[in-house]
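Participant: Just the structure for this:
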Amino acid sequence: MKKIRFILFIAFIASAHALFGQGQIIDFLKAGQADANTLSQAYLLPYGEMLGVNLNSGWYNSAKVHKVGGFDFTITASYTTAPNSKKSFDPQKLPLTVLEQNTPGMAPTMAGSDKESMGFHFKDDPFKETVLNVEGANADFFVSPMIQAAVGLPFHTEIMGRFMPKTTYGDFGKAGLWGLGVKHEIKEYIPFVKRVPFLEASVLAAYTDFTADLSVDEPGVGAGKLETSAGAFTSRLLLGVNVPVVSFYTGLGYGTTTSNFDLKGTFNAGDEGELTDPVALEYKTDGFDFNAGMRIRLGIFSIHGDYSIGEYAVITGGVGINFR
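Facilitator: As a prediction, the model looks like this:
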């Protein structure tokens, strides 16, 4: 369990450390706090949204609800990819106060190619000398492992939970996660479905909360931490076919996510002097998505995989122990 918690945190800091701790966002501070936040908001958009989408993934691998006392323990991993529309942004649409792009065109987000870049200069500089470059980071995907359990209750209901106690990981920082979900069978309310033993129908509602503090240390610039909080809620209609060994499932639902990133500490911003707690970002998403998947069950052991279609595509796979 401890190793899996560590993998979850490493998956998060792998991209966060590259973006906050190795120069790109810190470099934005040269433009002052206002423009640094404006650029960071646009540049990190895929990262903030992919984090929320991942938290809404992996909640189920069947439309069937456990019988009373039935349970499952599942380990999953969700792989989310950013669409092409999130790999660049138009600087001319940003309310920049002191910066101006060197040439017309689109600038890469973190999900853009590392071969793409856009230079910026100060608006009041008659020589238009480049003061910073926005460069892509090829970070167009996000992977997150997840551990969760579910148990069957009376009245055709199942309660689910995911939990990772807030744990410190050496000098990296600390992270924690919890989530609760409820699944209720509605098969009995649908005349045709309730007469077919192998058809399943249920509804699900679930919420996940994630918090993390990541150490950020840029030599010669400053040290601090990146405080991250994210919440994700999903509600879904689940339909499935449950036969021996193999079952199929689909889910149609609506989800909302909110992710916050706050860079805390004092950093040297060059001509701008020192800035304290310079960056505070918030991302929100909402919308419908659809997924379809398959689970293979051998005794109490199972393996599953599914694909979600939405603004951000998600591939989820995992293994588990299931009883009743």
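
Participant: all contacts plus neighbour counts: C-alpha atoms, from now on.
Facilitator: OK.

Participant: mind checking how far F233 is from T256?
Facilitator: Going from F233 to T256 by Cα to Cα, to the nearest Å gives 5 Å.

Participant: same check, this time on D124
Facilitator: Distance from D124 to T256, by Cα to Cα: 41 Å.

Participant: same thing with V53?
Facilitator: Distance of V53 to T256, computed by Cα to Cα: 9 Å.

Participant: Please apply the same query to N133.
Facilitator: For N133, the distance to T256 equals 33 Å [Cα to Cα].

Participant: still on that earlier bit, which one of F233 and T256 is surrounded by more residues?
Facilitator: Applying other Cα atoms under 10 Å to F233 and T256 shows that F233 carries more neighbours, namely 22 against 18.

Participant: And this one, please, so the two structures can be compared:
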Amino acid sequence: MKALKFYFSIGLLISFLTSYSQSGIESLLSAGLEDANRFTNAYTKPGSDAVIYGLSNGWYNTAKVKSLGGFEISIIGGISQIRENNTSFALNENDYNALRFESGPAIQQVGTVFGQNSPDVRMNIIEANQNIATLTLPQGLASENIDYLPNLMLQGSVGLLFSTELKLRFLPEVETKDVTAQFYGAGLQHEFTNWIPGFKVLPIAISGFVGYNKFESEYRFSEQSTLISGSNQSVVTDIDSWHYALVASTKLPVINFYGSIGTVSGSADTRLKGEYVINTGVSEVAGTSIVDPLRTTSSVDGFRATLGTKLTLAFFRLNIDYSFQEFNSLNVGINFGI
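Facilitator: The predicted structure is shown next:
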């Protein structure tokens, strides 16, 4: 999976998508659409949720907004933790119409997009007590010895009127033979303490923040399974992420501390696009051609708290923070501006 390692060099944004597309998950269509959709939703949900949370990282490093015309350019990088409970899920074969474990009990823990199956987990496709085919369940990122998600983005900030700061961020567009991806976001931060008499002279600032991110991508299949053929096959993902926060920080000359409490919400929509010809499968799908067969959706609405510190040296600033959320993250920012 050389491509997987390349895509990780540009951040977490297409990590779970890449694993999804290279897993051979389309082979599950041979078990029927209901079984394929049920498994795919459970397999991909942790990845979708992680990206939604990850997009909320690194928006701010102080509650003090910039004065009118002040600006800052930031390079923000970090890692998000993958917890053990996000690496597997309990698959109960009784919840499926045609999928049955080749061996072992009817309920087994199998890997998600973040996990792995060691040894491989094989499942039979059964119809009318006949074994139609056998497939191997997809592996996840742990099979590549990846136990965290990297994050990298560029961000620009500029001070506006009325103690407000505009932030814009993006990931340079990725376009290769197999992948097209783009990411952008915008946020507003407003400092409340500038409106409260007497607070301007205190060494603290308090502000409110709202930010929105959008991620769109397509991964085009370059290989096909023995059970499935077809044309124009790809995975298309559309993710929206919102972050609302109350931010507080000190206002000291060189070293400052900041923190925030807030929420993260968003949704992810991932679709298997193209034509899929089921060469071998249950009678519902065998010998048929299906267009855009799978769709998985995921949404989150969770709490987030951040603690960090920032070092200021003239026009150069360095900050580091840690965020407590469903996928805890450590972030570092290199900032230039006035």
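
Participant: intersection of neighbour lists for V53 and T256 of structure 1?
Facilitator: Residues touching both V53 of structure 1 and T256 by Cα atoms under 8 Å, 6 or more residues apart in numbering: A232.

Participant: Which residues are in contact with the most centrally placed residue in structure 1?
Facilitator: Centroid-nearest residue in structure 1: L51, 1.4 Å away (criterion: Cα atoms, centre = their mean). For L51 of structure 1, the contact set (Cα under 8 Å, 6+ apart) comprises 142, 230, 259.

Participant: got these as a markdown table, with distance to L199 of structure 1 columns?
Facilitator: Shown next, in a markdown table, are these (distance: Cα to Cα, whole Å):
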| residue | distance to L199 of structure 1 |
| --- | --- |
| F142 | 34 |
| A230 | 35 |
| S259 | 37 |
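
Participant: Please report how far A232 of structure 1 lies from Y43 of structure 1.
Facilitator: According to Cα to Cα, A232 of structure 1 and Y43 of structure 1 sit 21 Å apart.

Participant: what's the closest non-adjacent residue to the aligned residue in structure 2 for T76 of structure 1?
Facilitator: Using TM-score structural alignment, the partner of T76 of structure 1 in structure 2 is I76. Nearest residue to I76 of structure 2, sequence neighbours excluded (Cα to Cα, 6 or more residues apart in numbering): G333, at 4.5 Å.

Participant: Doesn't that neighbour lie inside a strand?
Facilitator: Yes - checked against DSSP: H, G, I helix; E, B strand; the rest coil, G333 of structure 2 lies within a strand.

Participant: Identify the residue of structure 1 aligned to it.
Facilitator: Aligning on TM-score structural alignment places G333 of structure 2 opposite G318 in structure 1.

Participant: hang on, its match packs against T74?
Facilitator: Yes - taking Cα atoms under 8 Å as the definition, G318 of structure 1 is a contact partner of T74 at 7.0 Å.

Participant: If you count surrounding residues, which of the two has more?
Facilitator: Between G318 of structure 1 and T74, counting by other Cα under 10 Å, T74 is the more crowded of the two (23 against 20).

Participant: contacting residues around that one?
Facilitator: By Cα under 8 Å, 6+ apart, T74 of structure 1 lies in contact with 147-149, 318-321.

Participant: And stretch 126-135 of structure 2, what's buried?
Facilitator: Buried positions in stretch 126-135 of structure 2, judged by neighbour count with 16 or more other Cα atoms under 10 Å: 126-127, 132-135.

Participant: Pull the residues that contact it.
Facilitator: For stretch 126-135 of structure 2, contacts defined as Cα under 8 Å, 6+ apart pick out 27-28, 98-100, 122-125, 280-282.

Participant: Going along the chain, name the helices of structure 1.
Facilitator: Applying DSSP state H to structure 1 gives helices spanning 2-20, 24-28, 33-43, 45-55, 191-194.

Participant: just those: most buried one?
Facilitator: helix 45-55 (a mean of 25; mean count of other Cα atoms under 10 Å).

Participant: To which residue of structure 1 is T250 of structure 2 aligned?
Facilitator: By TM-score structural alignment, T250 of structure 2 lines up with V241 in structure 1.

Participant: ditto for L149 of structure 2
Facilitator: Using TM-score structural alignment as the criterion, L149 of structure 2 maps onto F142 of structure 1.

Participant: what separates that match from L96 of structure 1, distance-wise?
Facilitator: F142 of structure 1 is 29 Å from L96 of structure 1, where distance means Cα to Cα.

Participant: The residue nearest to G24 of structure 2 when sequence neighbours are not counted: how many residues sit nearby?
Facilitator: Of all residues not flanking G24 of structure 2 in the chain, P138 sits nearest, at 6.3 Å (Cα to Cα, 6+ apart). Close neighbours of P138 of structure 2, defined as other Cα under 10 Å, add up to 26.

Participant: need the contact list for P138 of structure 2.
Facilitator: If you count contacts by Cα under 8 Å, 6+ apart, P138 of structure 2 has them with 23-25, 111.

Participant: quick one: it and M123 of structure 2, what's the gap?
Facilitator: Plainly put, P138 of structure 2 is 11 Å away from M123 of structure 2 if you go by Cα to Cα.
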